[in-house]
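Asks: Give me coordinates for this.
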Amino acid sequence: MSHAVQLSRIHHVAYRCKDAAETVGFYERVLGMTFTTAFAEDHVPSTGAYDPYMHVFLDCGGGNVLAFFELPEQPAMGRDANTPEWVQHIAFEVPSMDALLAAKAHLEAEGITVLGPTHHGIFKSIYFFDPNGHRLELAANIGTPEQLAELARVARPMLDEWSQTKRAPRHAAWLHAPEFQEGAE
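Replies: I've put the predicted structure just below:
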């Protein structure tokens, strides 16, 4: 059965930035993204409101686009004080653990503080911040097809239990078992 909405991929994800040129430079230099497009307008096309902006687009590879808005006439950027900074982040996939470790070395050579690698059972990640305060994650998949199948199998029961209890269900506790973490690449 097909759905009424036919999605083909994410066109782009947009965030706010403090300085469009600094942001583009960071993502090109630090993460190797390609700056592809910029739009500057004085009026918002969807609302007609006066609100000058620069909208920049960076290709992350694989048809994935990350965009930013610089809004010079809006109040300074902030963040949701009620949401921990670790929650809202942008995660990018790297092809292997070797690539993850090479990325970490590159980031640290750029003077960027990096947390990790952190083991998440089926992937390992490193974390750092861009110049705008957005938390970024690089993740290398390490899960087996069997592990991924088991996670898919327990996804609905975990969500249902969480919805009833608001406590972490133990359906995938094996992800954090010491023997699993020690044996993972």
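Asks: From here on, just use CA atoms for contacts and neighbour counts.
Replies: Fine.
Asks: who touches the residue nearest to the spatial centre of the chain in this structure?
Replies: Residue closest to the average C-alpha location in the chain (C-alpha atoms, centre = their mean): I90, at 1.6 Å. By C-alpha atoms under 8 Å, 6 or more residues apart in numbering, the contact list for I90 reads H134, R135, L136, E137.
Asks: one more to put side by side:
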Amino acid sequence: MAIAELGHTGLWVYDLPKMKDFYTRLLGLQVTDEDEGLGIVFLSARPGVEHHEFVLQTGRTAAVGHKQQHQISWRVETLDDILAFHRLFQREGVKVQQEVTHGNAFGIYFFDPEGNRNEVYLRIERDVRQPFRKTLNLDQKPDQIYAEAEALLSDGGSAYQPVQ
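Replies: Take a look at the predicted model:
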């Protein structure tokens, strides 16, 4: 017996319309079902493959900013996708915690309107012992980003440098 993959996860929320807008308009998830009476929305990045990977439902009891989960990570296919989210988050005023290299991935840690930490990330085909997290400057050309990430792998400093 073994788990094949993560099927879906969900969040309790205070403001369902605001959270639905964030995850659909900014992250591009699609609503696959919803029940206004129950205050629940089902969302998917791949509706033709997976009915839902993410659920939002009213009923949150933790204060905004209180830790509910570690993070929700969304994989993208290209560096151009990461850079597009970088620019979108700047335009929309999304609170970004840190833009990073994990050695085996590039990512952007950011917060939704209720303070839940998310990450968009690009997997890099490289085996790097974790945790490895160093700030990466995404205001560069792609070849410069790759070069900086490579230099950060070999700089000899602390392998884990989160920004609070």
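Asks: Got a TM-score for the two of them?
Replies: The TM-score (TM-score structural alignment, normalised by the length of the second structure) is 0.67; 132 aligned residues with a C-alpha RMSD of 2.9 Å.
Asks: which residues are contacting the top helix by length along the second structure?
Replies: Secondary structure of the second structure per DSSP state H: the longest helix is helix 79-92. By C-alpha under 8 Å, 6+ apart, the list of residues contacting helix 79-92 of the second structure from outside reads L26, V76, K95, V96, F106, G107, I108, V120, Y121, L122, L138, P142.
Asks: Pull up the aligned stretch in the second structure for stretch 94-108 of the first structure.
Replies: Here stretch 94-108 of the first structure aligns to the second structure at residues 76-90, judged by TM-score structural alignment.
Asks: Give me the three-state assignment for the residue nearest to the centre of the first structure.
Replies: strand (DSSP: H, G, I helix; E, B strand; the rest coil).
Asks: Repeat that for R60 of the second structure.
Replies: Of the three states, R60 of the second structure takes coil under three-state DSSP.
Asks: can you give me the strands in the first structure?
Replies: Remark: strands assigned in the first structure by DSSP state E are 13-17, 34-43, 50-61, 64-70, 89-94, 115-119, 123-129, 135-141.
Asks: Quick check: the last one compared with the second structure, mean distance?
Replies: Superposing on the second structure places strand 135-141 of the first structure at an average distance of 0.7 Å from its equivalents, by mean C-alpha distance after the TM-score superposition for the first structure.
Asks: What range does that strand cover in the second structure?
Replies: Taking TM-score structural alignment, strand 135-141 of the first structure hits residues 117-123 over in the second structure.
Asks: And the first one, by the same measure?
Replies: Applying TM-score structural alignment, one finds that strand 13-17 of the first structure aligns to the residue range 9-13 of the second structure.
Asks: Quick one: distance of that stretch to the chain centre.
Replies: 14 Å (C-alpha atoms, centre = their mean, to the nearest Å).
Asks: Likewise for stretch 158-168 of the first structure?
Replies: For stretch 158-168 of the first structure, the distance to the chain centre is 24 Å (C-alpha atoms, centre = their mean).
Asks: again with stretch 79-92 of the second structure
Replies: That offset, for stretch 79-92 of the second structure, works out to 12 Å (C-alpha atoms, centre = their mean).
Asks: Check the mean deviation of that stretch from the first structure.
Replies: Per aligned residue, stretch 79-92 of the second structure averages 1.1 Å (mean C-alpha distance after the TM-score superposition for the first structure).
Asks: I'd like to know which elements the helix ranked longest in the first structure is packed against.
Replies: As assigned by DSSP H, the longest helix anywhere in the first structure is helix 145-165. Helix 145-165 of the first structure is packed against no helix or strand, with contacts defined by 3 or more C-alpha pairs under 8 Å, 6 or more residues apart in numbering; DSSP states H and E.
Asks: can you pull the buried residues of it?
Replies: Going by neighbour count (16 or more other C-alpha atoms under 10 Å), the buried part of helix 145-165 of the first structure is Q147, L151, M158.
Asks: Show me which of those is closest to G183 of the first structure.
Replies: Q147 (13.7 Å; C-alpha to C-alpha).
Asks: Give me the neighbour count for the residue lying closest to that closest one once chain neighbours are set aside.
Replies: Spatially, and ignoring its direct neighbours in sequence, Q147 of the first structure is nearest to I122 (7.4 Å; C-alpha to C-alpha, 6 or more residues apart in numbering). Residues contacting I122 of the first structure under the criterion other C-alpha atoms under 10 Å number 20.
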